[in-house]
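A.B. asks: build the 3D model from these lines:
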Amino acid sequence: MYLCPLCNGLEQRTFQCPNCHTIMEDQGKITDYFDDYSAYMDIDIMKLYDGQPASLENHLCLHYFYCPSCQHQETTSIQE
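C.D. replies: The predicted structure is shown next:
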């Protein structure tokens, strides 16, 4: 069984903003932002629509990171 260490609170990772070097905030998986109910859908089904063709096969969870200082946004693949 695969699970995302960030989604499940097992790890906390920090990423530095490439623009201003502020620590970026993890805003969760990108599929949670698709519509009002996407956060309640099956995770494996939502991986078919996350924009990364092999995220399901490679066990990747795509997270949205946001910089509160300069508003830079980034998507990062997290290995499950």
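A.B. asks: C-alpha only now, for contacts and for neighbours.
C.D. replies: OK.
A.B. asks: state the helix or strand in which the residue nearest in space to the middle of the chain lies.
C.D. replies: The chain has residue 63 as the residue nearest its centroid, 0.9 Å off, counting by C-alpha atoms, centre = their mean. Using DSSP states H and E, residue 63 falls within strand 60-66.
A.B. asks: again with residue 45
C.D. replies: helix 43-46.
A.B. asks: show me how far that helix is from its chain's centre.
C.D. replies: 13 Å (C-alpha atoms, centre = their mean, to the nearest Å).
A.B. asks: quick one: contacts for the residue of the chain positioned farthest from its centre?
C.D. replies: Here the centre of the chain is the reference, and by C-alpha atoms, centre = their mean the most remote residue is residue 20, at 20.8 Å. By C-alpha atoms under 8 Å, 6 or more residues apart in numbering, the contact set of residue 20 is 69, 70.
A.B. asks: what secondary structure does it sit in?
C.D. replies: With DSSP: H, G, I helix; E, B strand; the rest coil as the basis, residue 20 sits in coil.
A.B. asks: this one next, for a side-by-side:
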Amino acid sequence: MFVCPLCNGLQTIVVHCPACNWEMKEQGRVVDYLDDYSPYLDDEGLKLVDGDQNSSEEHECVHLYQCTKCDRDRHVSINELHR
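C.D. replies: Next comes the predicted model:
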């Protein structure tokens, strides 16, 4: 079993905006923004539709980061940990 260290509060990751270098705010998993029910669906199935077909093989969880200064978004792949 693999778990995302960010989703499970095991670690925090600081990401800086590529445009203004401001610290970005983590907004959750990208797949949670797909539709109203995606936060309640199976994680492994959702990884197949998050835009990265290899994420289920590579055990990654893609998170959305947003800059509070210039409002840019960035997707960051987080390596999941084997549990």
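A.B. asks: coming back round to it: doesn't residue 76 make contact with the residue nearest to the centre of structure 1?
C.D. replies: Yes - using C-alpha atoms under 8 Å, residue 63 of structure 1 makes contact with residue 76 at a distance of 5.3 Å.
A.B. asks: from the rest of the structure, what touches stretch 4-17 of structure 1?
C.D. replies: Contacts for stretch 4-17 of structure 1 (C-alpha under 8 Å, 6+ apart): 22-25, 28-29, 60-61, 67, 72, 78-80.
A.B. asks: got a winner among those residues for most neighbours?
C.D. replies: Within those, residue 61 tops the neighbour count with 28 neighbours, counted by other C-alpha atoms under 10 Å.
A.B. asks: can you give me the strands in structure 2?
C.D. replies: Along structure 2, the segments classed as strands by DSSP state E run 2-3, 24-29, 60-67, 73-79, 81-82.
A.B. asks: who's in contact with the last one?
C.D. replies: To tie it back to what came earlier, the one meant is strand 81-82 of structure 2. So strand 81-82 of structure 2 is in contact with 1, 2, 3, 4, 5, 59, going by C-alpha under 8 Å, 6+ apart.
A.B. asks: that older thread, make a markdown table out of the strands of structure 2 and add distance to residue 11 of structure 2.
C.D. replies: A markdown table is the format used below for those (distance: least, C-alpha to C-alpha, whole Å):
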| stretch | distance to residue 11 of structure 2 |
| --- | --- |
| strand 2-3 | 12 |
| strand 24-29 | 12 |
| strand 60-67 | 14 |
| strand 73-79 | 11 |
| strand 81-82 | 11 |
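A.B. asks: residue contacts, the aligned residue in structure 2 for residue 46 of structure 1?
C.D. replies: Matched to structure 2 by TM-score structural alignment, residue 46 of structure 1 sits across from residue 46. Residue 46 of structure 2 makes contact with 31, 38, according to C-alpha under 8 Å, 6+ apart.
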